[in-house]
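Asks: when you get a sec, could you give me coordinates for this:
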Amino acid sequence: MKLFTYLLALPLALAAPILEHRDKATVIPDRWIAVLNNDIESTQLESVLSKVTSHLQGTKPDNIWDFDGFRGFSFGAKGGLVETLASAISELAFIEPDVEVTTQEFVAQKNPPWGLARLSHREIDNSSYTYDSSAGEGIVAYSIDTGVYAEHADFEGRATMAKSFVQGEETDGNGHGTHTAGTFGGAKYGVAKKVTIVGVKVLSDEGSGYASGIISGIEWAVNDMEKRGKARKAVANMSFGGLRTSNANNAAVKAATDAGMFVAVAAGNSNLLAELYTPASEPSACTVAASDASDQFASFSNFGPSVDVVAPGVDVESAFIGGPHETAVLSGTSMAAPHVAGLGAYLLALEGERSPQDLCKRIRDLSTEGAVSGLQTLLTPNRLAFNGAKE
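Replies: Predicted coordinates:
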């Protein structure tokens, strides 16, 4: 995985800060993300963008984001123009480089699926998955990833590949998004077996994407949720990330949760503090670390106080691309997060709507405390996800 972080550059007097990137390999040359101050309303956006275009010498922003809690745009420009823009536009909160973001999985050998059984029992030695028949019915689950192979048999016609923000790619040619969607919503491999699955492609078939594209995908999902009237009845899975800080990515996730979308995110696969990663470091998201079939904390999993819960993430079998019955076994916090996205959908259908923050707390409260061995220290919660079956 390519890792990235930012440092705060010395800003011009009274200018919006320009965030500088430490790992040049992941920066998209001359590509930028600008986030507006929180007090900027939709009615002011057109005026701000007009000033931006003027200062960019006629170059127009190419992505414009306008949803409650997050307004901004992406654009192409050389460094000198960026400094001018930061100094001239008082409505700007900050500008940061557009960067590459990657998936959070490893490929592993084939083993039988086990994560669902573990999710529905307090004890480890069980081979059945016990769940209420509501099974996420009436809840919408967004796969913000490499896309979804909607024709897979495990989705039973409940999935759509709805929107792509990757130029020239309209389907899942990677498999990562299909796999994670299968874990949260497949008929055989999924936690919430009746959920409506919506694929939003923000990562390419190579498994990487731009932060600006991810923000566009989040905005689209929030708008779609609101059009469906599903606020507080929707979940999203985001199994990607990189080193902090992408302030824009975290801000977009917070805007989504504020709008009523429960967001499960992967803690990361670098055996480091999840606090160092985005969107794993976003407090409003439900951040998920990984364990294996013996309840051992995964050797690759990130850890720390940002982690909300641990879930199965090693040798997880799920739906895959290539045919309607194809499967693959993958490992990573990418595989752990959709167990919790599915659990969120399951609980919303079973217990009724609640805020994303309350839902993450409910998942923590239900979890089995002290079940995971080999857990990294530094205040990592030892809580293994559990669906509350038969309790």
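Asks: when you work out contacts or count neighbours from here on, use the C-alpha atoms and nothing else.
Replies: OK.
Asks: do a quick rundown of the helices in the stretch 151-300 of the chain.
Replies: With DSSP state H, counting those that start in this stretch as the definition, the stretch 151-300 of the chain shows helices at residue ranges 176-185, 211-228, 247-258.
Asks: what distance separates the shortest one from the centre of its chain?
Replies: Put simply, helix 176-185 sits 13 Å off its chain's centre (CA atoms, centre = their mean, to the nearest Å).
Asks: report all helices and strands that it contacts.
Replies: Under the contact criterion of 3 or more CA pairs under 8 Å, 6 or more residues apart in numbering; DSSP states H and E, helix 176-185 touches strand 140-145, strand 196-201, strand 316-319, helix 333-351.
Asks: again, but for the last one
Replies: Contact here means 3+ CA pairs under 8 Å, 6+ apart; on that basis helix 247-258 packs against strand 70-76, helix 211-228, strand 261-266, helix 356-366.
Asks: among the helices and strands packed on helix 176-185, which is nearest S164?
Replies: S164 lies closest, by CA to CA, to one member of the helices and strands packed on helix 176-185: strand 196-201, at 4.4 Å.
Asks: and of the helices and strands packed on helix 176-185, who's closest to S299?
Replies: Here helix 333-351 is closest among the helices and strands packed on helix 176-185 (CA to CA), at 10.8 Å.
Asks: would you mark the buried spots in that closest one?
Replies: 333-350 (16 or more other CA atoms under 10 Å).
Asks: check stretch 47-59 too.
Replies: 48-49, 52, 55-56.
Asks: which element is S127 on?
Replies: Taking DSSP states H and E as the definition, S127 sits outside all helices and strands.
Asks: give me every residue that touches it.
Replies: Listed by CA atoms under 8 Å, 6 or more residues apart in numbering, the contact partners of S127 are 114, 117.
Asks: the structure of the following sequence is requested for comparison with the preceding one:
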Amino acid sequence: MKYSFVISSILLSTFSTTLAAPVNPTAAAASADEGDEYIIVLAPTEQRPWGQVFTDMGYNMTSRAHDISINKHSFGTNYGDLRTFGKEFRGFTTHMKATDAASLASLPNVLSIEKDVKWTVKVTRNNDTYGTHSVGDNKWAWPNAKRQLQQNELNQVWQQSTAPWNLARISTAQALTSNGREVIDLKFNYQFERSSGLGVDVYMLDSGINTAHADFGGRAKMVFTAFGSDITDGHGHGTHTAGTVGSTTYGVAKNVNLLGVKVLDSQNAGSLSSFVAGVDFALSSHLQRKTQPGFKGSIINMSLGGPGFAQPLFEALQRATQAGMHVAVAGGNDNTDSCQFSPAQFSQLLPIINVGATNVVDQKWEGSNFGKCIDIYAPGDGIVSTSNKGPQANEPMSGTSMACPAVAGAMAVELFKNPSLDPAALKKLIVSKGLSGTLQGGIQGPNLLLNNGLRAVG
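Replies: Just a heads-up that it's a prediction; the model follows:
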């Protein structure tokens, strides 16, 4: 996942949650200002109906509002050229000039205002080298997958001998040896707890999920889209990351509920406003789910990001973590300081886990970002997981996008055992179980590799 900045730079350059009004442009600049798309986030105290809010702001509300949702897949409502989002975190987007943005920022019911941006999430697809494969005979049979677990089975430790290398690496203390195996072979050993992730919801903010893939065992479903009625995964990035979190063959936590939140299109690109709306949807869903029987916790996996400090996204994730949601984010793939990117840099301010990527010989993957904002590294090079190409297809990909869901899966494993852990406590636990000093090649930042503590032989 390599980030590339597509639209204009972000207005905010501080960590403040309140935006200072932009400097007024000169008359010449104002006359040339054709406007931009902006994200306006309302203060938490502003709870009035949208019509009243917009009328007070001076918008013409003669255009009839129309809902742009399909079933549960809701992005918001259009009021003319205004597009609302959020239930727990209220905001809207609109096209306006910088002078109008400055005026709007001064209103007491506006928390922040910022130009919307579009980020393209790039990932290294290894098909040119390895090709697209079918699970075929390598598919690991999960016995009685739909049967409810008995109490005496919950703490059982199982071993999978048909695992990809990344799963083997996080369940052993020793470096992997080839023993005639290729990186993409499903011939590695993975030890895991039978209960892994049972009752945990993982919201995949990504390009969607191929929910028809056999390896999800019916546990994956789409719950949100920022693209009208499109809930398909046209790229494959989202299906791949979901597979690493919790598919039967390729997943860390093989019992989790995988919830697709589509915020990236078929080019793996999406807007900042869509990401914020996706977080808000996950938060709203979490607040409903937390009172239901069997619920163990909620995790947001964000294998995406872009440069700069994205204030609306920070505010959304801050509210999510305050509500008890756990978050794993990708460190970025520019081989530079991860602190330059969002949401990666939020790990210094919020109890979220920022993940860098390693290769099969325990070195930092060549494209992975690094630095103090990285909390832990996980395998991210040549990772085989579920594909959007069919119900049994798999595909190898590389990037911090592939490392991040391994951490999300590990978080789900721990949440089943102790659902009372708050985000800060779970982050501390995941970090404490990591292998220290294992990584080679001059790691900048924490020399810490994800591990589940079972210490199998890979």
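Asks: on that earlier part again, mind checking the helices and strands packed on helix 176-185 of structure 1 for the one nearest to M238 of structure 1?
Replies: That would be strand 140-145 among those, by CA to CA, at 5.6 Å.
Asks: in structure 2, which residues correspond to that closest one?
Replies: The alignment of strand 140-145 of structure 1 onto structure 2 (TM-score structural alignment) covers residues 201-206.
Asks: quick one: residues in contact with stretch 222-234 of structure 1.
Replies: 67, 138-142, 256, 259-262, 345, 348-349, 353-356.
Asks: buried set for it?
Replies: Buried, per 16+ other CA under 10 Å, within stretch 222-234 of structure 1: 222-226, 230-234.
Asks: from one end of it to the other, what's the distance?
Replies: 9 Å (CA to CA, to the nearest Å).
Asks: same question for stretch 114-130 of structure 1.
Replies: 13 Å.
Asks: which residue lies closest in space to the most centrally placed residue in structure 2, excluding its sequence neighbours?
Replies: With distances taken as CA atoms, centre = their mean, M302 lies nearest the centre of structure 2, 1.3 Å away. Spatial nearest neighbour of M302 of structure 2, excluding adjacent residues (CA to CA, 6 or more residues apart in numbering): V329 at 4.7 Å.
Asks: map that neighbour onto structure 1.
Replies: In structure 1, V329 of structure 2 lands on V265 (TM-score structural alignment).
Asks: quick one: contacts for that match?
Replies: 237-240, 279-280, 285-288, 334, 337.
Asks: repeat that for I214 of structure 1.
Replies: Under the criterion of CA under 8 Å, 6+ apart, the neighbours of I214 of structure 1 are 144, 165, 202-203, 249.
Asks: of these, which pair is most distant in space?
Replies: So, the contacts of I214 of structure 1 by CA to CA: farthest apart are F165 and N249, at 15.4 Å.
Asks: which position in structure 1 aligns with L317 of structure 2?
Replies: In structure 1, L317 of structure 2 lands on V253 (TM-score structural alignment).
Asks: any idea how far that match is from E282 of structure 1?
Replies: For V253 of structure 1 relative to E282 of structure 1 (CA to CA), the value is 7 Å.
Asks: who's more crowded, the two?
Replies: V253 (30 against 21; other CA atoms under 10 Å).
Asks: correct me if wrong: the more buried one contacts A285.
Replies: Yes. Look at V253 of structure 1 against A285 with CA atoms under 8 Å: they come within range, at 7.1 Å.
Asks: name the residues contacting each of these two.
Replies: In contact with both V253 of structure 1 and A285: 263, 279, using CA under 8 Å, 6+ apart.
Asks: aligned counterpart of A290 of structure 1 in structure 2, please.
Replies: With TM-score structural alignment as the criterion, A290 of structure 1 matches A357.
Asks: OK, contacts around its match?
Replies: 364-365, 368, 377-381, 399-400, 402-403.
Asks: most tightly packed of the helices and strands packed on helix 247-258 of structure 1?
Replies: strand 261-266 (a mean of 32; mean count of other CA atoms under 10 Å).
Asks: in the stretch 51-200 of structure 2, which spans are helices?
Replies: Using DSSP H, counting those that start in this stretch, helices in the stretch 51-200 of structure 2 cover 98-105, 127-130, 165-169.
Asks: which of the ones you listed sits most buried?
Replies: helix 165-169 (a mean of 29).
Asks: in structure 1, what range does that helix match?
Replies: Helix 165-169 of structure 2 covers residues 114-118 of structure 1 once aligned (TM-score structural alignment).
Asks: so S196 of structure 2 makes contact with N255?
Replies: Yes. Using CA under 8 Å, S196 of structure 2 is in contact with N255, at 5.9 Å.
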